[in-house]
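K.L.:
sequence-free structure coming up:
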């Protein structure tokens, strides 16, 4: 087993990081995202060049949820909200792509600006508000992506529409689940975004139990997971784990973004100027890891736990796998690391001999 090399250092200068520092950092974050996304969508039309360069080594394959994941590392929900870039993202080396969050009703999301970089903290604050074209519009895009060779595992993350009252949330989720479950590899129920009024209240057990039970029925044989927030105490986390296991869910995704602003190097004035929203990226690392460890204290060994939050390097991913994560997701560091991020993580995991490392523990 070898150690990770210097190219896994997030501070190492690369051509992309130079481009980010001189050009992309000066652009509005949402505008820069759309520009990069257009390039990603074009990758499948380049004859598979990116896939040959970035594809995960077969030794990284993971069996879970009754599925074969090409790599333990995937892309979290929020990057591809409308399932428009699945094939391109797969070519960049992500073992799975979780699309969405999609809602029953198409919606524009919150007013702009609604995404803000914390460059020195390697973080991001967003209050996007589930901007998406609706779950029905995502169906044909997912169907097309499923037909492509070497595609990643496709997860669909579903949420509550803003126009839907909290008391009607279950029907809203079920409507999306009925359409997306038949064509997705797994479903994720998002009850943890801080950017939709009333959504996090659905994590209370008396509301969450009937919601998850109904969505599980609608999902049928499609694996079902629930995505939780980091801003909960141990007792609430334990309660959700017990509920998920009792209802026969297949896993938990931990965690979503945080409303906390502690430990940032950015000035209080700058953070206050950005306003409300969920904080993601490196500032979330410690809390996300702590929630993962808490879940693993009570969850059965076969229960799938996807860890997300503050992951940047192969060493970060390996730390989550050692702590009991079945799979690991990232998002924010894509902005700072660039298009070869997944490739570098996969290469780092292979170099570290991660399977042997875990087997010895």
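P.N.:
Great, that's in hand. Just so it is clear, the model here is predicted, and its values are computed rather than measured. Numbering: from 1, shown residues only.
K.L.:
from here on, just use CA atoms for contacts and neighbour counts.
P.N.:
Noted.
K.L.:
who are the contact partners of the spatially closest residue to residue 194 that is not a sequence neighbour?
P.N.:
With sequence-adjacent residues excluded and distances taken as Cα to Cα, 6 or more residues apart in numbering, residue 194 is closest to residue 278, at 6.1 Å. If a contact means Cα atoms under 8 Å, 6 or more residues apart in numbering, then residue 278 has 125-127, 193-195, 257-259 as its contacts.
K.L.:
another structure for you, compare them:
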């Protein structure tokens, strides 16, 4: 039995957010003492070049697990090929009222309505710079969003602020317009608002590229709750504004798979096994429209190596994990990396 399988029953007795913080804090302490390597599998070495970035393997950490960059070095020790931190906003914000995270163990699923709780972009950037993983050249993406208090009409201002703040320290930047937990955020996926947003971001990136002498890859993270017309429009805009990759997908607002379970009707985004099919469908549609012109990062419902292989078969080049880690533990990173090697 793995160390995580022994610890999981105790963690699952706790409130999900409390368990999350306890697990990450314990992992940090174990890493600082040099003990973590004794409890996690050896990393899979499978070097990849993705959007010009040197990944250690094809499995990354999805945004949301480490919103503030507080656990970078310990998470890197789990064997990920790259990490994504955030979502960070220009100003600190507490997020939504608690409780705001619900574990649906029967379905290997989580519902969260965290609401971009974070210490603000400046604090996150400082932690990234202080991490040994970043200092040694590890690939870290920064996921940026808007503050809840910012009107949706002014959302582009927040994204441009975030882009400017993280540009120098990030390996790549992800624009998150698909969380269901910030009011009206998903409206940014509509054609007119997305075109306006990407136009503002493109102008800012051009200026930052000139200023820093380097073009940082820019990714867009989209929802699984899109119809074929939406996906086609987004694919066209990705090409028009030279977005380097698309992350498919964020959490879903669909509840049919869990409505019968305790907490199944809670507001928020549903992640884990129930989002797998939706995510794969969006990946397949994007692949049809984009071909090999823009690569896809597959996220959503990966709880085994075969799930990771399904993402690749659908059209993803690399994958990211989050909820699967909660249910399966660090062994999942190695299992998926081996399956994709």
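P.N.:
Alright, I've got the coordinates. These figures come from a predicted structure and were not determined experimentally.
K.L.:
overlay them and tell me the TM-score.
P.N.:
Superposed pair, TM-score by TM-score structural alignment, normalised by the length of the second structure: 0.92. Supporting alignment: 333 aligned residues with a Cα RMSD of 2.0 Å.
K.L.:
now check the second structure for the residue matching the residue nearest to residue 194 of the first structure.
P.N.:
In the second structure, residue 278 of the first structure lines up with residue 269, judged by TM-score structural alignment.
K.L.:
and for residue 306 of the first structure?
P.N.:
Residue 306 of the first structure maps onto residue 297 in the second structure, with residues paired by TM-score structural alignment.
K.L.:
and stretch 286-304 of the second structure, how far from the chain's centre?
P.N.:
14 Å (Cα atoms, centre = their mean, to the nearest Å).
K.L.:
any buried residues in it, and which?
P.N.:
286-287, 289-290, 294-304 (16 or more other Cα atoms under 10 Å).
K.L.:
same deal with stretch 238-249 of the second structure?
P.N.:
By neighbour count on 16+ other Cα under 10 Å, the buried set for stretch 238-249 of the second structure is 238, 242-249.
K.L.:
likewise stretch 221-238 of the first structure?
P.N.:
Using 16+ other Cα under 10 Å as the test for burial, stretch 221-238 of the first structure gives 222-231, 237-238.
K.L.:
okay, and which of these map to strands?
P.N.:
Among these, DSSP state E puts 224-228 in strands.
K.L.:
quick revisit: now the residue nearest to residue 194 of the first structure: how far from residue 332 of the first structure?
P.N.:
Distance from residue 278 of the first structure to residue 332 of the first structure, counting by Cα to Cα, to the nearest Å: 12 Å.
K.L.:
need the max-distance pair from the buried residues of stretch 221-238 of the first structure.
P.N.:
Longest distance between any two of these is 28.3 Å, between 222 and 231; criterion Cα to Cα.
K.L.:
and stretch 49-57 of the first structure, how far from the chain's centre?
P.N.:
Worked out by Cα atoms, centre = their mean, stretch 49-57 of the first structure lies 21 Å from the chain centre.
K.L.:
can you pull the contacts of the match of residue 306 of the first structure?
P.N.:
Taking Cα under 8 Å, 6+ apart, we find residue 297 of the second structure in contact with 245-248, 316-320.
K.L.:
confirm it sits in a strand?
P.N.:
Yes: Residue 297 of the second structure sits within a strand when classified using DSSP: H, G, I helix; E, B strand; the rest coil.
K.L.:
quick one: which of the contacts of residue 278 of the first structure is nearest residue 177 of the first structure?
P.N.:
residue 193 (18.1 Å).
K.L.:
which of the three states applies to the closest one?
P.N.:
Here residue 193 of the first structure is recorded as coil under three-state DSSP.
K.L.:
so what's the residue in the first structure that residue 287 of the second structure lines up against closest to, chain neighbours aside?
P.N.:
Taking TM-score structural alignment, the alignment pairs residue 287 of the second structure with residue 296 from the first structure. In this structure, residue 296 of the first structure finds its nearest non-sequential neighbour in residue 324, 6.3 Å apart by Cα to Cα, 6+ apart.
K.L.:
neighbours of the one you found, how many?
P.N.:
Using other Cα atoms under 10 Å, residue 324 of the first structure is surrounded by 21 other residues.
K.L.:
show me what contacts it?
P.N.:
If a contact means Cα under 8 Å, 6+ apart, then residue 324 of the first structure has 292-293, 296, 305 as its contacts.
K.L.:
dump these to JSON lines, plus distance to residue 34 of the first structure and secondary structure.
P.N.:
Formatted as JSON lines, those follow (distance: Cα to Cα, whole Å; DSSP: H, G, I helix; E, B strand; the rest coil):
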{"residue": "292", "distance to residue 34 of the first structure": "32", "secondary structure": "helix"}
{"residue": "293", "distance to residue 34 of the first structure": "35", "secondary structure": "helix"}
{"residue": "296", "distance to residue 34 of the first structure": "37", "secondary structure": "helix"}
{"residue": "305", "distance to residue 34 of the first structure": "30", "secondary structure": "strand"}
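K.L.:
which pair in those spans the largest distance?
P.N.:
Greatest spatial distance in these: 293 and 305, 10.2 Å, computed using Cα to Cα.
K.L.:
what secondary structure does residue 270 of the first structure sit in?
P.N.:
When classified by three-state DSSP, residue 270 of the first structure comes out as helix.
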